[in-house]
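Chemist: Could you look at this predicted model? Sequence included:
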Amino acid sequence: MKKVAKYLLLVFLVYSCQSRPSQWNGPVLGQPRNHLTVAELVEGETQPLIDMSYFAKPNWGTQATTPFSGTLLLQDTELSFPKEKDYYPGENIFPKLELDFISHRGELIPLLKERISTRHQSKSYWDVVVGTGKVWHEKEDGAWSRASFPLTLTDRWVGQARNCVATFVYKTDAVSNVCLQCSQETADIDDKQLGNISGLLPATYQAKQFADADQIVEQQDLEEARRLPTRPLREIDANKEVAGYFDKMIHTNAPTSLGAVWMNGKLYVHPPKTRHGLYPYPDNMRHGLYSVTKSMAGALALMYLEERYKGSVFEAKITDYVPALADHKGWQGVNFSQTLNMVTGNVGGESPDLLFSTLVSAESAEEAINRIARLGDAPEAPGEKFNYASTNLFVLSYALQQYVEEKEGKNVHYWDLVREHVLVPIGAGHFTLLHTIETDEAQAIPILAYGALPTIDEAAKIALLFANEGSYEGHQILNRERVKEAFGESKWKGYSTGNDYRGSNYQHSFWSKEIDTRKCKTKATYMLGFGENYVVFLPSKVIIFRFLDEHDLDIDELIKRVENLKSSCREE
């Protein structure tokens, strides 16, 4: 386990050479299909890497002749995953799973949409998140109906996301093998983690009726109705300036997993490309955003609790809630706000050795916090100097858990409060976040420094909550003053980063810098994570989303192109 974690720490290293998947020009699905036929799926014939259109419902597909209601059972299965380096233990194994689905109006609805932990029943390296798919019938399939669904593979240590699609054919009491293909990811290019995964998974089917089927369908309908309105990016980007940026080659032919622009009350989405065509389930595509988590989850939690407890949380002292740091010289006087803002005055950073020895290899929250307690005191006093360190966010997570238990009672989890009172109300209840590894998983707490796995809808809803000063439908969910501080809209302007290459200012986990748009200088405030994943807020009220894993820190050109669509500059 610790060997796995140590290798994973290469997520923070500098780019190194690797093989680069070439441009995909393979054929798309035609009628009749020549891949993933009934015979091939039933007999278990190995499939080549093919265009993702083969996994999607075609325009000639008709209503499924048989509804699906029951459990799809999958066993540990070896995958095809060509790599330049050795596998981490279980990295080439698809995990043993029992997946419950029902079909309704052509949709294949999973009963569980949260992250599925597999470590207690499988030798696999992967946990799984399943999304809503489709069921249909094709004329050539005879008595068989056909199904496919989106599936994300994610590790338990850092939070990469591999976007896969699975497909199979089925009858009333039988299923074929399940064909899986993963052709896109947000993972670590430095660790040579980019690559295609495929496999045929032996499957069995237990047909059953679920007592709560009506409620499941009702909830599915509600979730779909609450999705943000989306439109093709081309509607506002006729000259393809922004699309051209998202499509540019970096190291592979599909570097950007997803690009989108929120403008004028709509989310304009560029078609999400994989190395084998368009991803067929863009609404369910999950993205490993690494340090974007610090803002999307860390600031979100702290600002919610600041509102819940009437302004008492930001100034609370870390040593009052983290016993392991109570006698640590460097943590004396450090408050929750300084911890979020990376000005604790303690030793910390992003070096592989430090992160491995503190967070990634720790096998419990207590082990991680005790390791952090062994780090030294920096020369600066709390609040004096910006020093970016993921360990700070875990200290904050640990402290928030103790703070909430003091307020609410033993075993009340702060992230459960955030989910119930923030995420569910805004329609992002399935937002997935990496937690600590614990013997009792019920005691796990968020790492908070990395590990967010949102869909674009969830990411946009959280971003809009910040953009609307923490208010949703007339209810103040996040503390308004703290949100304004994060965007530099108060007397407090945050901390200078000393001209850090990532941005010039840092306020409550949000970076900022000035951009010369050729028309004027404007301020961009943004979430930023390894890869480089960005959520950018502009004064025009436009929000840009760029999810990437191929290292492009210079987003000035993207911002300039978006500014051409809607300017932040005041008209003279």
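Modeler: Happy to help now that I have it. Because the structure is predicted, anything quoted here is derived from the model rather than measured. Residues are numbered from 1 along each chain as shown.
Chemist: contacts, neighbours, all on C-alpha from now
Modeler: Noted.
Chemist: so where do the strands sit in the stretch 1-150 of the chain?
Modeler: Counting by DSSP state E, counting those that start in this stretch, the stretch 1-150 of the chain has strands at residues 69-74, 77-78, 93-94, 97-104, 107-110, 127-130, 133-136, 145-154.
Chemist: Could you dump the ones you listed into JSON lines with mean neighbour count and distance to D556 added?
Modeler: Output for those, formatted as JSON lines (neighbours: other Cα atoms under 10 Å; distance: least, Cα to Cα, whole Å):
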{"stretch": "strand 69-74", "mean neighbour count": "19", "distance to D556": "46"}
{"stretch": "strand 77-78", "mean neighbour count": "17", "distance to D556": "43"}
{"stretch": "strand 93-94", "mean neighbour count": "24", "distance to D556": "40"}
{"stretch": "strand 97-104", "mean neighbour count": "20", "distance to D556": "44"}
{"stretch": "strand 107-110", "mean neighbour count": "22", "distance to D556": "40"}
{"stretch": "strand 127-130", "mean neighbour count": "22", "distance to D556": "34"}
{"stretch": "strand 133-136", "mean neighbour count": "26", "distance to D556": "37"}
{"stretch": "strand 145-154", "mean neighbour count": "26", "distance to D556": "31"}
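Chemist: What distance do you get for S295 to V483?
Modeler: 11 Å (Cα to Cα, to the nearest Å).
Chemist: re the thing from before, E185 is nearest to which of the strands of the stretch 1-150 of the chain?
Modeler: Taking Cα to Cα, strand 145-154 is the member of the strands of the stretch 1-150 of the chain nearest to E185, at 9.1 Å.
Chemist: Contacts for that closest one next, please.
Modeler: 55-56, 64-66, 108, 126-138, 160-171, 281, 284-286 (Cα atoms under 8 Å, 6 or more residues apart in numbering).
Chemist: As CSV, the strands of the stretch 1-150 of the chain with distance to D247 would be great.
Modeler: Converted to CSV, the strands of the stretch 1-150 of the chain look like this (distance: least, Cα to Cα, whole Å):
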stretch, distance to D247
strand 69-74, 36
strand 77-78, 33
strand 93-94, 31
strand 97-104, 35
strand 107-110, 30
strand 127-130, 27
strand 133-136, 26
strand 145-154, 23
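Chemist: Second structure follows, compare the two:
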Amino acid sequence: MSVLYARRCCAVLAFLVLALVLVPFPPLAARPAYAATAVPGDRLTGSGAVNRSVLTAADLTSGAATGTVTDDAFALPAAAAAPTHTFEGTLTLNGVATAGGFRTIKDTYHYAATAALKHLPPVSINLVQNGSHVIPAVRGLQITGSAYWNVILGGGRAWNEKGDGGRTRVSLPFALVERNANCVHNGLLTFLFDGSTISQVRYQIVNETCEYFQFDMWGQVGATYSRHTVTGDTALKNAYAAEVTHRIPTKPISALSTDYPNAGIDTSAFGSGVTASALSTYGVSYGGVNYVGACRTRQGAYPYCNQMVLPSYSLAKTMFAGIVLMRLTQVYGSSVSSQLIRDWVSEADTSAWNGVTFQDTANMATGNYLSSAFESDEAGGGMTAFFDAESYGPKMTAALAFPHSAAPGTKWVYHSSDTFVLARAMQNYLASKAGTGSDIYRWIRDQVLVPLHLSPDVLSTERTDNSATGQPFGGYGLFYTQDDIAKVSRFLNADGGKIGGVQKLDATMLADSMQHNPANRGLTTTADTTGKTYQYQSGLWARQFTSADNPVFTSPVYVPFMSGFGGITAAMLPNGATYYYFSDNNEFGWSAAAAQAYKLPATGGGGRRLLGNDGFETGTAPPWTADDKVASDNTREVPHSGTRFAFIGIKADGR
């Protein structure tokens, strides 16, 4: 487990090593020669002349954490010099069970009444170093054994500052993850080390994506550095270099207006509609660039924005369950979606599940529910029992407890528990095809997620029994970075389910779910509190936009989107752009942002529309569908004949 963070301020000492609470350690044994691939953009060329007043060498040597400090204190400074020392071995934090401070910001369920929750779980991390990059040997969700917290570690940095007395400074991002839940609390840690000593470790958490439990946590503890060769160290370094290499290029969100000046984009719309203090991050993925907004914390910008851990909540219904169903169909044939749940989940072999198919369940149309009102069951006591259950048996029992109320496939009622049942059914179906040792999440990881070059954060999932071998939750329990959201959205939208030109998802199912087929828009949901209804299919929502929403929608447009608890949205527009944001104040206002993103010219597969072989200029020949980014009757253009025209490619003026 590992979660660490640093904090506080004091004056810089030029070089003195004071009576440092620094722990000596033995030298590393002689190493064989090796050549790791350098991380793109490394090496540091600064002078090390950093004007530091917060988390100085004296602070980390003999200071104490009395509160949180600016996150800039953990950031790589512009003048950072290349590290003179290399960290490899095990870092262990001492005394975390009782150390540190805690400040509650929001606590709906009174979690903070439990004292042990206010401290870090046990922290012992194997680390290697590639240039100035410090890399945890284990990435993704780590089960700590804590009754409350699991952890995710990201790659950090190492550098030298002149005020650190010849020692090298390290900073690492990490996240606490609530056990048996999807909340994420992002933090940082920092320390100094050299060839024989290590300082105390300062840690701090001042950000979360968690609607019901928000807090600041901080502390400074002694640490032990056990120097040794980490197994597979060169492979770890090379893997991290590859991870950075494969990230989508990023630009600030403001660059959209300068990159596409003729589109008339108002970038202030992005991130709007959500309380600023509740917004973790946002962005627009378009044209091979991830245009990103800030990663906000209560102490300024998060210095590892591209590694801020973001929870999926119900985005997993698309990015796990929906994608798995489409991949199973692509691999094993069209009969997969019509498989019966009761044939593959022994506990569901009851009359309530007669005739319920995989597709019905992915569509939230099992017919088993208490109330058909918009997400009424999802917020009810039956679902609370489902979410609270950690072990498989009670969780499945709660998932199957809803009474039979309608014919399968006829009524949309939103249940996270249904996706859990579907995940179990698909697990057992896969085992029948690929062998009893098969695991549904590891299968889709290897089939799709790894080829997409997603981050290690998404390559594991929460499971029953707080175990790496339990049943995946299916409908929640994944973790992402900004880069992951951009890549998966592009895969579903602009790339049409292809990787390297190879079709990975069933094209028909994906086209239906992405609203490319007017003959199959999925089920219509019941009305939400605003009176609006949506379409729903295979874990994907869709919202229709018209000129009544914004004049930019000159023709009706369906926008498929992923949606998650608390205020999470990834809207995939038909021009190939995706607008996403992660927040935790139950705000889902993204129509203004969608309208601005829709101004971008159609690109890639996201702008695909079916055109008949003739007659499209009248807009009447099936299977014609009109989209004002591809086809229009706008008087600015002159058709060959008839009244309508189509764009093939992107116009030079950006329209």
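Modeler: Received it, and whenever you're ready, just let me know what you need. As the structure is a prediction and not an experimental result, all values here were calculated from the model.
Chemist: tm score of chain vs chain?
Modeler: Once superposed, the chains reach a TM-score of 0.88 (TM-score structural alignment, normalised by the length of the first structure), with 535 aligned residues with a Cα RMSD of 2.4 Å.
Chemist: Give me the most central residue, the first structure.
Modeler: Geometric centre of the first structure, nearest residue: L453, 1.9 Å, by Cα atoms, centre = their mean.
Chemist: gap between the alignment partner in the second structure of T71 of the first structure and A239 of the second structure?
Modeler: In the second structure, the residue paired with T71 of the first structure according to TM-score structural alignment is T90. For T90 of the second structure, the distance to A239 of the second structure equals 19 Å [Cα to Cα].
Chemist: those strands in the stretch 401-550 of the first structure, which residues are they?
Modeler: Under DSSP E, counting those that start in this stretch, the stretch 401-550 of the first structure gives strands at 471-472, 475-476, 495-496, 505-507, 510-516, 521-529, 533-537, 543-548.
Chemist: Likewise for the stretch 151-300 of the first structure?
Modeler: Counting by DSSP E, counting those that start in this stretch, the stretch 151-300 of the first structure has these strands, from start to end: 161-171, 174-175, 178-186, 197-201, 203-207, 230-232, 256-263, 266-269, 273-274, 277-278.
Chemist: For N505 of the first structure, find the nearest of those.
Modeler: Closest among the strands of the stretch 151-300 of the first structure, once you apply Cα to Cα, is strand 256-263, at 23.5 Å.
Chemist: matching residues in the second structure for that closest one?
Modeler: When strand 256-263 of the first structure is compared against the second structure (TM-score structural alignment), it corresponds to residues 279-286.
Chemist: Would you indicate which residues of that stretch are buried?
Modeler: Neighbour-count burial for stretch 279-286 of the second structure, counted by 16 or more other Cα atoms under 10 Å, picks out 279-286.
Chemist: cool, and stretch 316-332 of the second structure?
Modeler: Buried residues in stretch 316-332 of the second structure (16+ other Cα under 10 Å): 316-330.
Chemist: now stretch 49-56 of the second structure
Modeler: 50, 52, 54-56.
Chemist: Which pair in those has the greatest spatial separation?
Modeler: So, the buried residues of stretch 49-56 of the second structure by Cα to Cα: farthest apart are V50 and L55, at 12.1 Å.
Chemist: Need the residues touching each of those two.
Modeler: The overlap between the contact sets of V50 of the second structure and L55 (Cα under 8 Å, 6+ apart) is empty.
Chemist: max-length helix in the first structure?
Modeler: helix 390-408 (DSSP state H).
Chemist: Please check which part of the second structure that helix corresponds to in the alignment.
Modeler: By TM-score structural alignment, helix 390-408 of the first structure lines up with residues 416-434 in the second structure.
Chemist: Next, the mean deviation of that stretch compared to the first structure.
Modeler: Taking mean Cα distance after the TM-score superposition for the first structure, the mean distance separating stretch 416-434 of the second structure from the aligned residues in the first structure is 1.0 Å.
Chemist: Report the buried residues of that stretch.
Modeler: Quick answer for stretch 416-434 of the second structure (16+ other Cα under 10 Å): 416-430.
Chemist: same question, stretch 503-518 of the first structure
Modeler: Under 16+ other Cα under 10 Å, the buried positions of stretch 503-518 of the first structure are 503, 505-513, 515, 517.
Chemist: Widest-spaced pair of these?
Modeler: So, these by Cα to Cα: farthest apart are H508 and T517, at 25.5 Å.
Chemist: before we move on, back to that, reformat the buried residues of stretch 279-286 of the second structure as JSON lines; add distance to D446 of the second structure.
Modeler: Listed next are those as JSON lines, based on distance: Cα to Cα, whole Å:
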{"residue": "L279", "distance to D446 of the second structure": "32"}
{"residue": "S280", "distance to D446 of the second structure": "29"}
{"residue": "T281", "distance to D446 of the second structure": "28"}
{"residue": "Y282", "distance to D446 of the second structure": "28"}
{"residue": "G283", "distance to D446 of the second structure": "27"}
{"residue": "V284", "distance to D446 of the second structure": "27"}
{"residue": "S285", "distance to D446 of the second structure": "24"}
{"residue": "Y286", "distance to D446 of the second structure": "26"}
